[in-house]
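Engineer: predicted structure and sequence below. I'll ask about it afterward.
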Amino acid sequence: MEVQVSYPLKTGYAIVTLITTASLFGCGLILNSTPRQVLEVVSYLTGVMETSAQAQAVTGAPSVRMTTCVVKVADADEITQRSPAIFLYQEQAMTSNPQKPYRQRFLQISPSADGQKVESATFVPPNLRALVNFCSQPESERLVTIEDIGDYRCSVFLQPAGSQYIGQTQPEGCPANYKGAVTITNRITLDAQSMETFDRGYDQKGNQIWGAEDQSYQYQRIDLNAAQ
């Protein structure tokens, strides 16, 4: 979501300044001095989204659940201060088997280096099994360390466009080692109720071997409490 770099510390770039107070657009956190666009992207990402409506409408389309929540990094003070950031945990699973995610990652949401975009940086944790259904834990127990976050993999840079955020990986994609792909690319459109992604994996010859083809993955926000 594979190149090994020292990104977890984002040396000279970012610090997580998580302060639990009132409410960050319903996710229970607010960050002092954090740019509004970072907070907005976090509010759009957190919660539960599914492609179930698309799966019902399009033959062969997968029904996937994506669950995302804010986490607190216990040793965040080890990160060099420059721009504030928020860490999220995210996992994807088939809606038919939500207790068995097939993709798990941490996201670091922060201002881009030029201050014009929001960077969503992906990290792959070393101990996936320990994090299964991590978002089901109470907020006070969603505490991790820098070591738990794992290695940096890729970034998507989101640009505000009206009520949406639109972004993509760098044109050449990101190094990967996932389901046979050595490179991945992604293009995202995100708003308060939905997310559209063109997530694709490519082999060493540049051939696409998995992911979106002509049609994107279309996630819609759902309320699990209302569905029960």
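Structural biologist: Structure received. Numbers count the residues shown, from 1 in each chain.

Engineer: contacts, neighbours, all on C-alpha from now
Structural biologist: OK.

Engineer: contacting residues around V41?
Structural biologist: With contact set as CA atoms under 8 Å, 6 or more residues apart in numbering, V41 has these partners: 109, 118, 165.

Engineer: let's go with 7 Å and repeat that
Structural biologist: Residues in contact with V41 (CA atoms under 7 Å, 6 or more residues apart in numbering): none are found.

Engineer: A helix includes it, no?
Structural biologist: Yes: when classified by DSSP: H, G, I helix; E, B strand; the rest coil, V41 is found to be part of a helix.

Engineer: that one and G180, how far apart?
Structural biologist: Using CA to CA, to the nearest Å, one obtains 30 Å as the distance from V41 to G180.

Engineer: what's the neighbour count on the closest residue to Q220 other than its chain neighbours?
Structural biologist: The shortest distance from Q220 to any non-neighbouring residue, by CA to CA, 6 or more residues apart in numbering, is to S194 (4.4 Å). By other CA atoms under 10 Å, 18 other residues sit near S194.

Engineer: got another, please set it beside the one above:
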Amino acid sequence: METVRRWAWAWVVAAVAAVAAVALGALSGCGQIVLPPMDGETARKAGEHRERQAELSRVAGWMTGSFSSRAQAWRDREFRDIRLHAVRIWPNRNDGVWLYVEQAEAERPTRPYRQRVYRLRIQDNGLIVSDVLTLPGEPLRFAEAWKDVSRLGGLTPADLTAKPGCEVVLKRTADDLYEGGTVGEGCASELGGAAYATSDVRVGPDGLDSWDRGFDASGKQVWGSVKGPYEFRRIVP
């Protein structure tokens, strides 16, 4: 990424120099603007960067919107009817795609049990990483902010707290499918006597499957579904 930026910056500097030279020539009544061409390697790197960013936007679009596990809950009473809402925030930032995310039981939409900010970014190897960050203070004051992101007020990334080790790493496994999860046992959790938590995720155009579990120090599962992931399907307005 940094190499592409350096090459692109060098091209911009050369272009500005060319414009300046022509402008001086224009004062004497001659010259036209001719931008210097990118060399082959720079053009290739720039093209790859654009492709990666387009792919990141595509996956972020899959993860944005309102989703429900209602159909799964009807089939299997081991699963609850959960609503998941994700909306993009800070769209003008260039350090990834930022999402505000809520999860709540269908009958208690104003009392979400999970509120997070995700920062999606794509690596040079094509892997998509979802950083997980928590909100400051009492998160419930932002409940249902997905309906109106202005309620997040002056919140900035500097106000958030990252959860190291809880990043979800996604790999493209089919044209319309990304799969992955957390890595190892590095996502600390104290919920329900847990020592660490894991997340396994599948993302596609119609929704996402998410399997969040907590384990104690001996590796015994202490919270989360024991049967498999929650299946969140997009709610069509």
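Structural biologist: All right, it came through fine. This is a predicted model, so every value here is computed, not measured.

Engineer: just to revisit the earlier point, quick one: map the residue nearest to Q220 of the first structure onto the second structure.
Structural biologist: Under the alignment (TM-score structural alignment), S194 of the first structure pairs with G207 in the second structure.

Engineer: got the contact list for that match?
Structural biologist: With contacts defined as CA under 7 Å, 6+ apart, the neighbours of G207 of the second structure are 62-63, 67, 232-234.

Engineer: do a quick rundown of the helices in the second structure.
Structural biologist: Taking DSSP state H to define them, one finds helices in the second structure at 2-27, 40-63, 70-75.

Engineer: if I look at the match of S194 of the first structure, how far off is G184 of the second structure?
Structural biologist: Here the distance between G207 of the second structure and G184 of the second structure works out to 25 Å (CA to CA).

Engineer: same thing with V87 of the second structure?
Structural biologist: For V87 of the second structure, the distance to G184 of the second structure - CA to CA - is 28 Å.

Engineer: and if you look at K220 of the second structure?
Structural biologist: If you measure K220 of the second structure against G184 of the second structure using CA to CA, the figure is 15 Å.

Engineer: ditto for L152 of the second structure
Structural biologist: 33 Å.

Engineer: the two: who's more crowded?
Structural biologist: L152 (15 against 11).

Engineer: state the distance from G115 of the first structure to V42 of the first structure.
Structural biologist: Using CA to CA, G115 of the first structure is found at 17 Å from V42 of the first structure.

Engineer: who's more crowded, these two?
Structural biologist: Just comparing G115 of the first structure and V42: by other CA under 10 Å the higher neighbour count belongs to V42, 26 against 11.

Engineer: tell me which residue is most central in the second structure.
Structural biologist: Taking CA atoms, centre = their mean, the centroid of the second structure lies closest to L120, which sits 2.5 Å from it.

Engineer: so what does it match up with in the first structure?
Structural biologist: Correspondence of L120 of the second structure to the first structure, assessed by TM-score structural alignment: I109.
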